[in-house]
Structures are given as structure tokens and as C-alpha cells.
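S.K.: Got a predicted structure here, sequence first:
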Amino acid sequence: MVALPQVPAIVPGYVSHARRFPQDHRFRYRTYQWLVDVTDLPEHRPLASFRVSDHLGDPDRSLRENVATFTAAHGVPLAADDRVLMLANARNLGYVFDPLTVFWCFTATGELRCVVFEVHNTYGERHAQLAKPDDHGRFSLAKEFYVSPFFTVDGRYDVTLRLEPDRVAVVVELTQDDRRVFSATFAGRPRPARGGAVVKAALRVPFVTYQVWALIRMHGVWLWFRRLPVIQRRRHVPPEGVR
């Protein structure tokens, strides 16, 4: 059984990106995310709210039901007393863009069954994959989804997750043609999501989800001006249970 952070939690921290090929481009910025139990989603409107429709599955069902449907379709049925924790962006002032959502699925005794990795791109598409991390929180996934217009849909993601009372971290590294070409990291320290902590996080990073949207586009334009080749996007058909 592993020790987990108290939820719901605000996770203030930093996101960093490092593009290594064919051009070097790096940035780092302050942000925060939410760590929640999907059966007990908090509401701190207008600063934070959650909608089932922002994530995988049927928007008319609960998020817990949708995660269970997805894991069962991929060979890992959840028991009724299993627990699902989600690291994600909340809606802020009515808007959300959530590049990556991570769902950790635990047994009632605290053993990790699996994780679900849900990725969203700026074209309104989503994709999810199931993984079983090793004892160090590491796993690999094939790249199956168009995210950046400057990378083809091939290669491998090597992922490392940490979910601890004093630290939450997600590290994703993309390898293509035996070359590590890109890495993205989020790391922060979880804090109980009381009213004061929510307001403090929102004041330190105002309009947080708008910031994510703007930074992605700003850096994309910068790479386009540097004449980085754009990869044509094809219509994405999400896996079963994602919609």
C-alpha cells in the first residue's frame, strides 16, 4: 500500500518543455493543477469546476463510470470499491484546456491497478491509453496521436509518474528514430484545496487555463517562424471508450 496525497488538492508547480530536434527550443512556466478523487469532484466557481464532458467517455455518465468502462475495454476491470484519482486542469472562469490528464486506478487496499493517460490536442481531439507502471512509476507507450504539428505520429513515449504526499510529477519523453527528441515535465507539491489555497493559486497564476492555451500557440508560432516543417494532420479516431 502506498501513501497518497490528501485530496482534493491544489498542486502548484512548474511545467517545462524541451524540444531537442530538429531545433532546440525550451521553456518553463509556473502553473498549477488539481488532484482529485473522481467520485468527489470539488467546486470552487468561478475559479475551478469540473465537467464530465471535458474527459473521456459518455458525458451523460459519471467520470468514474467512464474510466471503469475504458479500463474494462482494455483488459483491466475495476472493482466497485476501487479508487480513481485524477491529475488535471479544472475549468477556470468557465474555460479549460487540459493537454494531459492522468488517472491512477487503485484497489481498495491501495495497490495500483493501472493508469489511464488521456491527451488532448488544440484541435479538439482526445486520445487515451492504458498502462501498468513498474514499481518506480515508469512505463512506455507508442505515440498514436497527433499533438504537435511539428512531430509525426510515430515513436515512443517513456513516462515516469510520482504520486506522493509531498510531490506529484509527470515526466514524458518522446523518442523517434532512436533519438530522444522532446520531453515535457510537470512537478509540484500538493496542498489541501481549501478556499484560501485555491484563491492564492489563482492569484499567483491568473487565468491559468487561458495561459496554457496561449503559451502553446505562442511557442507554435515561434517554431513556425523558424521554418520548422509542419506535419499534416489526419482525422483521429479515438480508441473504444474515449469518444
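M.R.: The structure has been received and is ready for your questions.

S.K.: can we go C-alpha only for contacts and neighbour counts from here?
M.R.: OK.

S.K.: Please work out which residues outside the lengthiest helix in the chain touch it.
M.R.: Secondary structure assigned by DSSP state H gives helix 208-225 as the longest helix of the chain. If you take C-alpha atoms under 8 Å, 6 or more residues apart in numbering as the criterion, helix 208-225 is touched by 31-32, 89-92, 95-98, 202, 230.

S.K.: will you turn the residues you listed into JSON lines that also has distance to F106 and neighbour count?
M.R.: Compiled in JSON lines, these are given as follows (distance: C-alpha to C-alpha, whole Å; neighbours: other C-alpha atoms under 10 Å):
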{"residue": "T31", "distance to F106": "27", "neighbour count": "23"}
{"residue": "Y32", "distance to F106": "24", "neighbour count": "25"}
{"residue": "N89", "distance to F106": "21", "neighbour count": "25"}
{"residue": "A90", "distance to F106": "22", "neighbour count": "27"}
{"residue": "R91", "distance to F106": "25", "neighbour count": "24"}
{"residue": "N92", "distance to F106": "28", "neighbour count": "21"}
{"residue": "Y95", "distance to F106": "29", "neighbour count": "15"}
{"residue": "V96", "distance to F106": "26", "neighbour count": "22"}
{"residue": "F97", "distance to F106": "26", "neighbour count": "21"}
{"residue": "D98", "distance to F106": "23", "neighbour count": "20"}
{"residue": "A202", "distance to F106": "30", "neighbour count": "18"}
{"residue": "V230", "distance to F106": "40", "neighbour count": "13"}
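
S.K.: residues touching D98, list them.
M.R.: Taking C-alpha under 8 Å, 6+ apart, we find D98 in contact with 88-90, 119-120, 209.

S.K.: circling back: narrow the contacts of helix 208-225 to those in helices?
M.R.: Short answer: these in helices (DSSP H) are A202.

S.K.: could you redo the contacts of helix 208-225 as a markdown table and give each row distance to D177?
M.R.: Shown next, in a markdown table, are the contacts of helix 208-225 (distance: C-alpha to C-alpha, whole Å):
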| residue | distance to D177 |
| --- | --- |
| T31 | 32 |
| Y32 | 33 |
| N89 | 32 |
| A90 | 36 |
| R91 | 37 |
| N92 | 39 |
| Y95 | 37 |
| V96 | 34 |
| F97 | 30 |
| D98 | 28 |
| A202 | 41 |
| V230 | 18 |
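
S.K.: which one of the contacts of helix 208-225 is nearest P22?
M.R.: Distances from P22 to the contacts of helix 208-225, taken as C-alpha to C-alpha, are shortest for V230 (12.1 Å).

S.K.: Put this next to the previous one:
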Amino acid sequence: MDVTSLFLTTVSHARSTPVRHSFRYRSCSWLVDLDQVDARGRAQDLPRWITPLARFRAADHLGNPNRRWRDNIAGFAEDNGIDLTDGQVLALTSSRVLGHVFNPLTLYWCHDAQDRPACVIAEVHNTYGERHAYLVRTDDRSRASADKQLYVSPFNDVSGRYQMSVPEPTDRLHATITLHHGDSGPFVATWRGHRVTSTGDRLRAAYRLPLSTWLVSLQIRWEGIRLWRHLPLQPRPTHQVQELV
């Protein structure tokens, strides 16, 4: 099984209150071993021809853009009391495609030197260029929770608590994040998919990558415009940037 793997995915969002609204979109996601990503953002176990469609830059994620992506994640874990030295870190994310990237969520499965699960990091990006990473320790059913810290939707304030179900992908991906917000019905986001294994399927998926990256970004904004007719906008607070020591 290849370390860097392409997944064909479907993401769905559903809210039940104060209005019922749901949508889904298809996309492509990569499962990447951060030790395979060099300083230029290339996964070394992928063929060079795919590099324009699959670049993974540290600047697109948490931390210092001039450091290696893995070093930033290890530093963030260390700030939270977790040592990832010699441990594998897998990231499920979108790649930078022909200079464009849209990464609403990146999930990291972090292991210690004995290959035991150490933590999961959920890095959330909003459409205002802000991001926040939630480090959680999952239970034996891959579940965890965290207080919401980042303004994501203009129709929800920065309150509530996330419930996460984030098992590490095998040949299938099945992640769910649910926001519980007071007495309101939950907002549920699911991320489903399967690993692409054949050469032919990889080639077909690679040709989908440029279009899907732009379409996902446009669709999320379009759904926001549709909701704007029915829901009041919530003020956006100043987000405190997470600094690494």
C-alpha cells in the first residue's frame, strides 16, 4: 500500500435549525505521511508528473511557513505536551493544485515512536483566511470533543462544542464532526471516501483535481449566499492566532 494515497471523497453538511438545509459535494483528498513531504512541498513517493496537481506547502497549514510541515505539527503537539519524535504523522488534506488550494479541514493522525496513537489534530480553515487547530486525544472508538474556537460560518457565532468521530483511514474514510450549539439542533459535517488504487483510476482522478478544487470553493460560497436569505449574520470576532514556541 502506498504511503501517499488519493481518496475520492464526498463531503456533506446538514443543519436542522433554525432552517433545515443540507448540501454535499464531491472532491479529492490526499492521505500523506508528513515525513515524505520535502521542503518544496512535494511528496517524494509520488511521480514527478503529478507535482503540479499535488503540492503540500507548509504555508498552507499551521505554523511557520519557512519550516517543514512536519516540524510545525510536531512543534504544535509538543506545545500541548505530546512528543512525536520518530513517530508517524498522517495528514488527510487537499493539495495545492496549479497554485490554488482550498482546505476547509485537515485531519492529522499522530503516533509516538512505538507507533501508538498519540493524538488527532483537526485544523479548520474558514473563508476569511483564518485557521485554528484542535488537538484531541481520542477514545478507543476514535471519538473526542473540543470547544469551538474559530468563527467558521457567518450564521454561527463562536460558541458550542464539537463532537468528533475520526477513525484513521484504511481503504475507506469515514469521519464525522458534529457541532452542538445550545438548544439548537446540531450541525453535522461528514467526510466519506475510498482509496484509489488502480493506475487508471488515479489518472482519471488527477484530471478531476483542478476542476474539483475550484468547484468546492465556489459551491460553499454559493450555499452561504442561499442561507443569507433566511438566517441573520453573526458578528465575526478577532481570532487569536495560534503561535508555536
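M.R.: Arrived safely, thanks for sending. If you're wondering where the values come from, they're calculated on a predicted model, not measured in any experiment.

S.K.: Superposing both, give me the TM-score.
M.R.: TM-score of the superposed chains, computed with TM-score structural alignment, normalised by the length of structure 1, equals 0.90; 235 aligned residues with a C-alpha RMSD of 1.8 Å.

S.K.: For the longest helix of structure 1, grab the matching residue range in structure 2.
M.R.: Taken onto structure 2 by TM-score structural alignment, helix 208-225 of structure 1 occupies residues 212-229 there.

S.K.: Show me where structure 1 has its helices.
M.R.: Going by DSSP H, structure 1 shows helices at 63-73, 195-204, 208-225.

S.K.: looking at the ones you listed, which is buried most?
M.R.: Each of the helices of structure 1 was scored by mean neighbour count; the highest is helix 63-73, a mean of 20, by mean count of other C-alpha atoms under 10 Å.

S.K.: so how far is that helix off the chain centroid?
M.R.: Distance, stretch centre to chain centre, for helix 63-73 of structure 1: 17 Å (C-alpha atoms, centre = their mean, to the nearest Å).

S.K.: can you list contacts of that helix?
M.R.: Helix 63-73 of structure 1 is contacted by residues 38-39, 52, 55-58, 77-78, 84, 116, 130, 240-242 when judged by C-alpha under 8 Å, 6+ apart.

S.K.: of all the contacts of helix 208-225 of structure 1, which comes closest to R167 of structure 1?
M.R.: Nearest to R167 of structure 1, judged by C-alpha to C-alpha, of those is Y32 at 12.8 Å.

S.K.: what's the longest strand in structure 2?
M.R.: Across structure 2, the longest stretch assigned as strand under DSSP state E is strand 21-33.

S.K.: That one vs structure 1, average distance?
M.R.: Overlaying structure 1 shows strand 21-33 of structure 2 at a mean distance of 0.9 Å from the equivalent residues (mean C-alpha distance after the TM-score superposition for structure 1).

S.K.: in that strand, what's buried?
M.R.: Within strand 21-33 of structure 2, the residues scored as buried using 16 or more other C-alpha atoms under 10 Å are 24, 26-33.

S.K.: picking that back up, make TSV from the helices of structure 1 and add distance to F103 of structure 1 to it.
M.R.: Listed next are the helices of structure 1 as TSV, based on distance: least, C-alpha to C-alpha, whole Å:
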stretch	distance to F103 of structure 1
helix 63-73	8
helix 195-204	22
helix 208-225	19
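
S.K.: so which of those helices comes closest to L47 of structure 1?
M.R.: helix 195-204 (7.0 Å).

S.K.: what about the strands in structure 2?
M.R.: Using DSSP E, the strands of structure 2 run over 5-15, 21-33, 89-93, 105-111, 117-125, 131-136, 143-147, 161-165, 172-180, 187-195.

S.K.: so which of those strands is the most packed in?
M.R.: Of all those, strand 89-93 has the most neighbours on average by mean count of other C-alpha under 10 Å, namely a mean of 23.

S.K.: okay, and that one goes to which residues in structure 1?
M.R.: Counting by TM-score structural alignment, strand 89-93 of structure 2 falls onto residues 84-88 of structure 1.

S.K.: Skipping adjacent residues, who's closest to the counterpart of Q149 of structure 2 in structure 1 in space?
M.R.: Using TM-score structural alignment, the equivalent of Q149 of structure 2 in structure 1 is E144. Counting by C-alpha to C-alpha, 6 or more residues apart in numbering, V153 is the residue found nearest to E144 of structure 1 once chain neighbours are left out, at 5.8 Å.

S.K.: Repeat that for Y32 of structure 1.
M.R.: Once flanking residues are discounted, Y32 of structure 1 sits nearest to P12: 4.1 Å by C-alpha to C-alpha, 6+ apart.

S.K.: Could you measure from R234 of structure 1 over to R51 of structure 1?
M.R.: As judged by C-alpha to C-alpha, to the nearest Å, R234 of structure 1 and R51 of structure 1 stand 27 Å apart.

S.K.: ok, these two, which is more surrounded?
M.R.: Neighbours per residue, other C-alpha atoms under 10 Å: of R234 of structure 1 and R51, the larger number sits with R51, 13 against 9.

S.K.: The aligned partner of that one in structure 2 and R226 of structure 2: what is the separation?
M.R.: Under the alignment (TM-score structural alignment), R51 of structure 1 pairs with R57 in structure 2. Computed as C-alpha to C-alpha, the R57 of structure 2 to R226 of structure 2 distance reads 33 Å.

S.K.: before we move on, the earlier item: go through the buried residues of strand 21-33 of structure 2 and say which is closest to T170 of structure 2.
M.R.: Comparing these against T170 of structure 2 with C-alpha to C-alpha picks out L31 as the nearest, at 9.9 Å.

S.K.: The closest one maps to what in structure 1?
M.R.: That one, L31 of structure 2, aligns with L35 by TM-score structural alignment.

S.K.: Who are the contact partners of the nearest residue to its match once chain neighbours are set aside?
M.R.: Excluding its sequence neighbours, the residue lying closest to L35 of structure 1 (C-alpha to C-alpha, 6+ apart) is L87, at 4.5 Å. By C-alpha under 8 Å, 6+ apart, the contact list for L87 of structure 1 reads 33-36, 101-103.
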